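# let's see this in three dimensions:
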Amino acid sequence: MDAPVVGLSTYRQQAAWGVWHTSADLLPTEYAVAVEAAGGVPLLLPPVALPAAASLVVARIDALVISGGADVDPAQYAEEPHERTTGWQPDRDAWELALLTAAEQAGLPVLGICRGMQLMAVHAGGVLDQHTPDLVGHDTHSPGGDTYGSVDVATEPGSRLAGLVGASLEVGCHHHQSVATHPGFTAVARAADGTLEAMEAPGDRFRMAVQWHPETRVEIGLMTGLVAAAREHAASR
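This next block holds a predicted model:
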């Protein structure tokens, strides 16, 4: 069986199911379903505080997805919180930043989704716009509650992303923050209002991030590209 293992970062918070109401490690099922549909084996990665944990995990997976979720702590990019920046989770920030560092050292394929894109930019030394509606004047990217905003995105011709998803697509978004600067990455997709919706790193290694949620529509192009890169990485070991 040549199905590669794709690690999916998760978040830890209070949850309720059955008779239980306790802390749980969570991730919407759509992430794992999207990986499986693309031919990969999903593996959930809850936050771990042990110093060597990220390197140990990265040595055992073939690709990494940094998933969506809460805001990144503005202290990670040396800024004070905006009044709408809330809910950051220091344990998750630390874990995912360590995973990204270990992935860099191992040459592991990486895909960032929503918050994952923002964290990848921060890991590279970039900063975030903490409340995108202040810039664009509307809430389309995050209408509120559990509703995804429908956004038209245009990709950069010749980019890896365009090769996977085409010249344009309609995506589901749920973000009130966005990437302002992204050292080492190229902007490869924008919304009509100018919001950066995707970035990728030059070179052969698959390092891509999108501001939207492809798992909600099982956009097979992105996950197929990641799983193909994971398979190549596994074969090169």
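# switch to C-alpha atoms for all contacts and neighbour counts from now on
Will do.
# burial of the closest residue to Ala124 other than its chain neighbours, as a residue count?
Residue nearest to Ala124 in three dimensions, not counting chain neighbours: Pro183, with 5.8 Å by Cα to Cα, 6 or more residues apart in numbering. Other residues within reach of Pro183 by the criterion other Cα atoms under 10 Å amount to 14.
# hmm, Pro183 is touching Gly125, no?
Yes - counting by Cα atoms under 8 Å, Gly125 is a contact partner of Pro183 at 6.3 Å.
# which stretches in the protein count as helices?
Assigned by DSSP state H, the chain shows helices spanning 29-37, 53-58, 90-106, 115-123, 133-136, 160-165, 220-236.
# just so I know, which of the ones you listed lies nearest Ala189?
For the helices of the chain, the distance to Ala189 is smallest for helix 160-165, at 8.2 Å, taking Cα to Cα.
# another one to check against the first:
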Amino acid sequence: MDTPLVAVTGRRRSAAGLHTGPPAMDALEVDAYFSGYAAHVVAAGGLPLHVPGGVDAAAVMDRADALLLTGGNDVDPARYGAVPDAHTSALEPARDALEIALLAAARERGRPVLAICRGIQLVNVAWGGTLYRHLPEHADTRWHDVALSPDSVLAGLHGAGARVNSLHHQGVDRVGDGLVVTATAPDGQVEGLEAERLVAVQWHPEQLDDVPQPEFRWLVDAC
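Below you'll find the predicted structure:
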């Protein structure tokens, strides 16, 4: 079997501070994601494929064997009937649109999907759910435990619970239709969602020490 090709999303941002060229290059843009995502995909036996902005989602998923949605800024509140407020981070509407299209294309083709941090929020919105706008108690807590539902994919990977990192200020509110809550924080906040061939987590497994984290092995093996 060929090495599974995993489509990895990222963000588009200014090149300022990211190069050693002349100042004129500050006006350029870069497409990027943190290298831990690709490192875990490779360690799990996959081949990462960076998905830049502006590509055709269906064409990407025609070729890719799996989809990895990475972290980033807030999902546009307009997508779940809200408006920006003082806590809203810089929005990326073009990224929202591309990732929702990638999700739809992955579902149509039966491709496995792993969604991380912003990814779980985007998945929930794409399935018709809503988000809590600001969760300061989670944004200020670096580590916490999560309880995992029996018979879930996450429980199969970690057991009854896991210790995870916390780097988010938003989270799942009303759960989207067809999604199942499979991980919760001690205060009841949703930390994991699952559907057929979909695992979404609020924490950042790509930043944890053991490589690969089991979520990435699941993604590659599911191909």
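# could you export the helices of structure 1 as CSV, including distance to Val5 of structure 1 and mean neighbour count?
Formatted as CSV, these follow (distance: least, Cα to Cα, whole Å; neighbours: other Cα atoms under 10 Å):
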stretch, distance to Val5 of structure 1, mean neighbour count
helix 29-37, 9, 19
helix 53-58, 10, 18
helix 90-106, 14, 18
helix 115-123, 19, 26
helix 133-136, 37, 14
helix 160-165, 20, 18
helix 220-236, 8, 20
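# could you dump these to TSV with distance to Ala209 of structure 1?
Formatted as TSV, the helices of structure 1 follow (distance: least, Cα to Cα, whole Å):
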stretch	distance to Ala209 of structure 1
helix 29-37	15
helix 53-58	18
helix 90-106	13
helix 115-123	5
helix 133-136	21
helix 160-165	9
helix 220-236	10
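# of the ones you listed, which is nearest Leu196 of structure 1?
helix 115-123 (10.2 Å).
# just how off-centre is the closest one within its chain?
Relative to its chain's centre, helix 115-123 of structure 1 lies at 7 Å (Cα atoms, centre = their mean, to the nearest Å).
# quick check: which of the helices of structure 1 is nearest to Ala78 of structure 1?
helix 115-123 (10.1 Å).
# equivalent range in structure 2 for the closest one?
Following TM-score structural alignment, the aligned partner range for helix 115-123 of structure 1 in structure 2 is 118-126.
# average offset of the matching stretch relative to structure 1?
Mean deviation of stretch 118-126 of structure 2 relative to structure 1 after superposition (mean Cα distance after the TM-score superposition for structure 1): 0.4 Å.
# for the aligned partner of Ala43 of structure 2 in structure 1, which residues are in contact?
Aligned against structure 1 by TM-score structural alignment, Ala43 of structure 2 finds its counterpart in Ala37. Counting by Cα atoms under 8 Å, 6 or more residues apart in numbering, Ala37 of structure 1 touches 218, 220.
# before we move on, back to that, relative to Ala16 of structure 1, how far out is the residue nearest to Ala124 of structure 1?
As judged by Cα to Cα, to the nearest Å, Pro183 of structure 1 and Ala16 of structure 1 stand 40 Å apart.
# what's the answer for Arg207 of structure 1, then?
35 Å.
# equivalent analysis for Leu64 of structure 1, please.
Leu64 of structure 1 sits 28 Å away from Ala16 of structure 1, going by Cα to Cα.
# same question for Gln89 of structure 1.
To Ala16 of structure 1, Gln89 of structure 1 is 19 Å away according to Cα to Cα.
# cool, and Ala187 of structure 1?
Distance from Ala187 of structure 1 to Ala16 of structure 1, by Cα to Cα: 39 Å.
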